[in-house]
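A.B. asks: My questions are about this predicted structure, shown below with the sequence.
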Amino acid sequence: MKTKNTKEALLVLFEKNKGRFFSGEEIAETLSVSRAAVWKAVKSLREDGYAIEALKGKGYSLSPDTDIVSAQGMAKYLKSDLDLDLVVFDEVTSTNTLLKERAAAGAQEGTVIIANSQTGGKGRMGRSFYSPLNTGLYISILLRPDSMPAQEALKITTMSAVAACRAIETVLLPEDERPQIKWVNDIFYHGKKVVGILTEASMSMENGNLEYAVPGIGFNVYTPEGGFPDELKEIAGAILPDRVPDAKNRIAAEFLNHFFAIYRSKDHGDYAAEYKKRSLVLGKNVDVIPTGGGKTRRAKVLDITEDCGLLVEFKDGTKEVLSSGEVSVRPEK
């Protein structure tokens, strides 16, 4: 067995048995490798940040408090029928950029790239997405929808938003506040943005349908050391105030479980009703910011349609269903 495979197999063993000690001899026999290979794999995992305790006479144990996302760690929570190709990186420029490159090269639907940090994370309208190491979780999924018109790409973003809310709730206490959705792509918790979603796609020029779509989802799981940058501290927040064992693996796996349950169900289920129920903007006055710039207009949100469009009424009495752009909620003067 190669060193890399030994490391991966050891992580599977540890993730399934957090807190349990295994002797070097027991691990070597279980994995059919040498004691030296076990030691090298343990050393490599420690270098990756895994807290592995070693006690004389007891062996090695992965700390129950460990919270590092990995394919092996997610496996405990992922539904067995998802059939995904998971790739986990410590750091990338952008999970969306990397996955779009693989999509263009022919990667199949269900390819998922996950990273612990991004050096060039992307937000909507050309903005960057702050993606520091060890505190966030960044996921991109490759989809190849069957006959989905490009104008319906909004559905992918809104499905992602509902799945993200459900995933967050798996690490919250029953009495905790519920996450809400600010149309179209942000998740707010305790009044702060904790998740951002950016869906990018390629369209067929022949029929106008999507060739592929890549929704990218960034979770602020914890507050970065030293806090968020000055330009973000008023808006950005974290899902959890303190470290929670295995929170990242659970959030990532449950997001994928819920997203594909919606995406693969007939007519995508009734997720739109849940999207509307979780709305942060319904009934409120907002600033409507057009895609590509333009004049911001004040409007009141009247409804969210079955396609998750935003029905607004402007000050002059005209009504419009928005399917692009974004809205900003600010206190009335």
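C.D. replies: Thanks, I have the structure now. Residues are numbered from 1 along each chain as shown.
A.B. asks: switch to C-alpha atoms for all contacts and neighbour counts from now on
C.D. replies: OK.
A.B. asks: what about Lys4, how many neighbours?
C.D. replies: 13 (other Cα atoms under 10 Å).
A.B. asks: for comparison:
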Amino acid sequence: MTVKEKLKGLFEKNRGRYLSGEEIAADLGCTRGAVWKAVRSLEDEGYRIDAVTNKGYCMLSENDIISEEGIKKYLSSGDKNKIVVLKQTDSTNLRLKEIAAEGATEGTLVVAGEQTAGRGRLGRTFASPPDSGVYMSLLLRPEMGASDAIRITTAAAVAVAEVAEQLTGRKTGIKWVNDIYCEGRKVCGILTEASFNVEFGGFDYAVLGIGINVYEPEGGFPDELKSVAGALLPERVPDLRNRMIAGIVNRFTELYRNIGDSTYLDAYEKRLMWKGEKINIISPKGTSAAVLKGIDHECGLVVEYPDGTEGVISSGEISIRKN
């Protein structure tokens, strides 16, 4: 571990407190000159660090920069999760798939400050501008059948919605099956991708990808997204993104341990958007009209067709839109 990485961890543990150069050097086992260089390097990364003669250095509490040390500080599992934090990547799901194929353990987490090729369901792109969102992928090695993969996505939706509400005070809604909305605008997309064992009919691994618009990006959303995309908060909150990442991992892990009992679906259905309203079901075969009734215990969407009959649709290549 470099002096800069050690210093980042020390600062994270002592946010808002001044540490003398001598104290830091002794703690890290380096020279005061090395401390000074590490401080400058952290400032170049965007950290706000106050330096006062006879007091030392202080990482200001207002920082909201994603870091491994900052995430671990809030994780219930402590140092058990392997965390990879990247300033920029094409897709956190793609990076984690590579790590998974090399035998990484369940709970490995990849987080990026920006994605250049973020992806959503049905081949759609997910805009992932720098320094404004949370883009994270969690490695799972579930003991369940392939048909139960939708449970991972729906449990993650509950975890994101609950943590977002706790940390921001704003109400959220869930658009079946994988989108989180706030005040009528999409603020989060979830994409679960998996590698299956053909012989045994189960998972080799699953990669749970979550992208959240925490703040509106500098310059606003692209024109093609302005009518649908939103952000959780208009202004920055100190250390919010590290707390949000850790909070989602913590809550999802709780749900994941008992994912087969379906009790979390009550929290999902409570936030389900468009219940009782007319929707269009869009599939490769065409568009069908229906009224959205709710979800069943297998996470399928229960709908009522114009002739009065009910049906259940699974996610697959199907999406829904409000009529």
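C.D. replies: Received, thanks. Predicted model, so just to flag it, every value in this text is computed and none were measured.
A.B. asks: corresponding residue for Ser279 of the first structure in the second structure?
C.D. replies: Using TM-score structural alignment, the partner of Ser279 of the first structure in the second structure is Leu272.
A.B. asks: Now for its match: which residues touch it?
C.D. replies: Contacts for Leu272 of the second structure (Cα atoms under 8 Å, 6 or more residues apart in numbering) come out as 173-176, 294.
A.B. asks: let's go with 7 Å and repeat that
C.D. replies: Taking Cα atoms under 7 Å, 6 or more residues apart in numbering, we find Leu272 of the second structure in contact with 173-176.
A.B. asks: The residue mapped onto Leu10 of the second structure from the first structure: what's it in contact with?
C.D. replies: Under the alignment (TM-score structural alignment), Leu10 of the second structure maps onto Leu13 of the first structure. With Cα under 7 Å, 6+ apart as the criterion, no residue contacts Leu13 of the first structure.
A.B. asks: Kindly report the same for Lys100 of the first structure.
C.D. replies: Lys100 of the first structure makes contacts with Val214, as judged by Cα under 7 Å, 6+ apart.
A.B. asks: same check, this time on Cys58 of the second structure
C.D. replies: By Cα under 7 Å, 6+ apart, the residues touching Cys58 of the second structure are 15-19, 49-51.
A.B. asks: Tell me which residue of the first structure matches up with it.
C.D. replies: Using TM-score structural alignment as the criterion, the counterpart of Cys58 of the second structure in the first structure is Ser61.
A.B. asks: what's the mean distance for the helix or strand where its match lies versus the second structure?
C.D. replies: Element membership for Ser61 of the first structure, per DSSP states H and E: strand 59-62. Following the fit onto the second structure, the mean deviation recorded for strand 59-62 of the first structure is 1.2 Å by mean Cα distance after the TM-score superposition for the first structure.
A.B. asks: counting contacts, what elements does whichever helix or strand comes after that strand pack onto?
C.D. replies: Following strand 59-62 of the first structure in sequence order, the next helix or strand is helix 71-74 (DSSP H and E). Other helices and strands packing on helix 71-74 of the first structure, by 3 or more Cα pairs under 7 Å, 6 or more residues apart in numbering; DSSP states H and E, are helix 3-16, helix 247-263.
A.B. asks: Give me the buried positions along the first one.
C.D. replies: Spelled out, it's helix 3-16 of the first structure. Across helix 3-16 of the first structure, burial judged by 16 or more other Cα atoms under 10 Å covers 6-15.
A.B. asks: Just give me the closest of those residues to Pro224 of the first structure.
C.D. replies: For these, the residue nearest Pro224 of the first structure by Cα to Cα is Glu15; the value is 25.1 Å.
A.B. asks: Sweet, I'm off.
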